[in-house]
Each structure stands twice: as C-alpha cells, then as structure tokens.
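Novice: here is my input, please return the structure:
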Amino acid sequence: MSVQQEQDRVMELLGMYLDEHLVLRWLHIIAMAYWLGGEWGVFNAARNIARPDLPLDERLRHMETAYRIDILARTGIILLLPLGLHMGNNLGVQPLGGPWLVGMWIFVAGWLSLTLTAFFQRGSDLGILLTKLDEAIRYFVIPALFITGVYSLVTGGPFTAHWYAAKATLFSGLLIIGLILRFVMRDWVTDFRKLVSGGPNAAIEQKMASAMAFSRKLAYFYWAGIITMAFLGTVKPI
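Specialist: Here you go, the predicted model:
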C-alpha cells in the first residue's frame, strides 16, 4: 500500500469516527435534556398527588401524568450509561471498548426493555415486581460506577481523565437520589390502591405527604447534580 493510500485510509477511518462520535454526542445531549426536563416535569405533576383535599380521581390523573413524563427521564438515565462509556472509549479516556462495549449495549437494551415493560404494566402486581427488578439492577451499577470513578480520581485509571472520572462518580451519586425518588413513586401505586379499595386513610395520607416533602427537597440536589454533570462533560475543567 502506497503512502497516499495509507493517508486516504486514515482519513476515511477518522471520518467514520467523527460521524459516529457526533451521533453519540447528539444522543447524549437528548438523553440529558430528557433527564433534566423530565425530572422537572415529574416534580410539578406530583405537586397535587399528596393533597387529600383533592378528589381521588384527580390525584390519580396527576400520578398518571407524572409516570408518563418520568418514563422519558428513566430512559435518558439508562441510555447515558452506554453512551458515556462509548464516547469515553472514542476519546481514549476509558479503555473498555470492543466486545465489552457491545456487551454493555446488549445489557442496557435488556435493562431498558425491563423498564419500559414495567411502565406499561404500572399499577399492577407485575408492574411493581418489574420495577423492583429495575431498581435491583441499580444496586450493581451504582457501586461499580462509584468505585471506578473514585479509584480513577485517586490513581489516574482506568478513567484516565479527571473530568470523566468525576462525572462517573457524580453520576453514581445521582443514581442513588433517583433510586430514592423511584421508591417514592413505587409507593404511590401501593398507597393509591389502598385508598381506592379501603377509602380515606389518615395514616396513608400522612405517609404520602411526608414522602412528598422529602422528595421536593431532594429534587433540588438532583437538578444541581445533573447540571454539574453536564458542565463537567462540556467544559472539562479538570
């Protein structure tokens, strides 16, 4: 192969990389937008869920709205994992590529399918079971991200860029907050089923009001963390 042919081949491969990376970046931006915007939508839709002065049917409609908005945020969160790892490999800041990345995409496809099925089965016993399985996956993903991120910040590897390691560590913390908020949403289903079948219940109403007040405070940290994560990925200050 001549020098010119080698140069042409390099340019061709570079063009393929740039095209792929730009598409991944585009998808990453969309996922982040749905995550941040979706959480804001859920926050506002949920304001009337814990109001005992409203008719039960109206509160249920607000809960349905919150769930329909939340599924976009959940989808964005899950997709950020393989998108971020794939882009990190393209940029050379994390070494896990090739078959490992393919396996990650397959794993996430299964995870996302589980989440979507739980959404469509919401309100049923099967939906609650699938939601718990969705949550259980996070029990493995969160520690893996946190340990790898902190280890990379301290030692410089395997995430070789500090901004990338910090972003992964922060992402694991935000997943914890998201998990707590999803516990609240799962409990809504159980609590409303009890209200529908058993009528007014002061203890359940108090439980929902307390959970809602706690979730609102937690949401502010959630939004701040998402914005910070976007800043780290865009500006790369460290």
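
Novice: CA only for contacts and neighbour counts going forward, please
Specialist: OK.

Novice: okay, and the residue minimising distance to the centre of the chain sits in which element?
Specialist: Here the mean C-alpha position of the chain is nearest to the C-alpha of I77 (Cα atoms, centre = their mean), at a distance of 2.1 Å. Assessed by DSSP states H and E, I77 sits inside helix 56-91.

Novice: any idea where the strands of this protein begin and end?
Specialist: Using DSSP state E, the chain contains no strands.

Novice: the helices in it, which residues?
Specialist: Ranges of helices within the chain are 3-45, 56-91, 99-120, 125-155, 162-198, 202-235, based on DSSP state H.

Novice: ok, L27 - contacts?
Specialist: Neighbouring residues of L27 by Cα atoms under 8 Å, 6 or more residues apart in numbering: L83.

Novice: repeat that for K167.
Specialist: By Cα under 8 Å, 6+ apart, the contact set of K167 is 149, 229, 232-233.

Novice: to check against the first, give me the structure of this:
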Amino acid sequence: MSLNDLAYPMMVYFHLILFVIWLGGDIGVFLAGQQFRKRTRYSLDQRLALLRLLVGIDMFPRSAWALMVPSSLTLLVLGGFWALPLAALAAAWATGFVWLWLIWDAHHHDMTPRAVRNRRIESWLKYAIAVGYLALGTVSLTSGAPLAPPWLAAKALLFGLIFVAAILIDVCFKPVGPQLARLIEQGSSDATEGPLLRTMDRTRIWVFVVYALLIAVSFIGAVKPF
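Specialist: Modelled structure (predicted):
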C-alpha cells in the first residue's frame, strides 16, 4: 500500500485520537469540577489543588479542539468530499497551530496582560471559525454544495454549534475568576461559595450541550445515517 493510500485512513485515525482526547479530557475536567464543589468533604487547599489539576487536564481537550479544524478539512480533501485548494488547507493548518500556540502560551503566562491578549485573539478565532462551519453546513444542506452528502453537511453544522456552545461556556465561566479570588481571600462560607456554585451550574448546562453535540457528530460521522 502506497503512502497516498495510507493518507486518508491515517488522518481518520488522527481525527479519532483528537476526538478521544477532547471528550475524554472534558470528562476528566467535569469530574474534577464535581469534586471541587464538595466543600464539606475537602479542605479549601485540597479543593484548590483539584482546581489546578482541572486546569492542567483542560489543556488537552483545548489542544485537540484547535487541531480538529485543520484535520477535519484535510479529511474532506483526502476523502474527495471537497476540492479545497492546497493554499486553503495550508492556511487551515497554520491557523490551527497558531491557535494551539495561543492556548499554551496563555497557560504559561496566566494572569498577565500577555495571556489576556492571547485569549482575546483566540476568542476572535473561535467566533470566525464558528461562523464558517455554520455557514458551510447550512449552505451545503440547502443547496447540496460544497458538501454533497447530507450527513457530512449536518456534521459541519453541528461542529459549528459545538463552537457556539463552547464559546458560551467561556462566557458563563468568566465570573469564576473574581469569585474564586474572593473565596481564597475570605474563606469558605455561604456568601463566598454560593455565587461560585451558581456560576458553575450555569456553565454546566453548556458543557452538557457540548457533550451531546460531540456524541451526535461522532455518530453521524461513523454511521452516516442519511
């Protein structure tokens, strides 16, 4: 079997690995967050250690998400579903690696203006990519092009919705920073814990939406039901 023959199944495998890292890592983040909520079981120091673990685990699904975009477009080209120009594919990979760098650089320079800048750029990237996938899926479903198979068009649309839900996670989670700082400064009490838990509860709604969409996207991609 030639390298050309191996290219598509190898990219499928890489895409599946990214999916496993994304969903599996997210579940790890969720479970660590659930333990953080148990103020009667753990001391505040233990809960903060769980939070640091959560942040570390979260870097892996975030990284997988960034590489999902160029890998998905590469699959479309290698599978003969979309004749994207080579320059467009190269731009997609460059964008993916820039996004990956922004994620890790912000992590290593957390709580600095540099991290704020990186996360702002990352947000605009996510907005643009969300619009792109939503438009690609909608246009393909209604006109049959550029993605002809309906299952593939639906997958693109759902992938765009994953971006929307993930953006809403970040929006809902934004108050956690000052609320957590207040908890650390003033200690655990109903006054400091209540707002933080309410923020986490609102965020979990969109987390569950992302899980549901990820499962739907993987099901459609594997089964091709229509």
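
Novice: tell me the residue in the second structure aligned with the residue nearest to the centre of the first structure.
Specialist: Under the alignment defined by TM-score structural alignment, I77 of the first structure corresponds to W65 in the second structure.

Novice: how much space separates the nearest residue to its match once chain neighbours are set aside from I57 of the second structure?
Specialist: Take W65 of the second structure and drop its neighbours on the chain: the residue closest to it by Cα to Cα, 6 or more residues apart in numbering is W22, 6.6 Å away. Distance, W22 of the second structure to I57 of the second structure, by Cα to Cα, to the nearest Å: 10 Å.

Novice: likewise A154 of the second structure?
Specialist: Distance from A154 of the second structure to I57 of the second structure, by Cα to Cα: 30 Å.

Novice: now do M11 of the second structure
Specialist: Using Cα to Cα, one obtains 24 Å as the distance from M11 of the second structure to I57 of the second structure.

Novice: do I220 of the second structure as well
Specialist: Applying Cα to Cα, the value for I220 of the second structure to I57 of the second structure is 27 Å.

Novice: and what of S72 of the second structure?
Specialist: 23 Å.

Novice: equivalent analysis for A156 of the second structure, please.
Specialist: The value you get for A156 of the second structure to I57 of the second structure, if Cα to Cα is used, is 27 Å.

Novice: also L180 of the second structure?
Specialist: Computed as Cα to Cα, the L180 of the second structure to I57 of the second structure distance reads 19 Å.

Novice: for A128 of the second structure, same thing?
Specialist: Taking Cα to Cα, one finds A128 of the second structure at 26 Å from I57 of the second structure.

Novice: check S43 of the second structure too.
Specialist: As for S43 of the second structure, its distance to I57 of the second structure is 21 Å (criterion: Cα to Cα).

Novice: more neighbours, those two?
Specialist: Per other Cα atoms under 10 Å, whichever of S43 of the second structure and I57 has more neighbours is I57, with 18 against 13.

Novice: spit out the contact partners of that one.
Specialist: Neighbouring residues of I57 of the second structure by Cα under 8 Å, 6+ apart: 25-26, 28-29.

Novice: mind putting those residues into TSV with neighbour count and distance to R52 of the second structure?
Specialist: Shown next, in TSV, are the contacts of I57 of the second structure (neighbours: other Cα atoms under 10 Å; distance: Cα to Cα, whole Å):
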residue	neighbour count	distance to R52 of the second structure
G25	21	14
D26	22	15
G28	16	13
V29	21	10
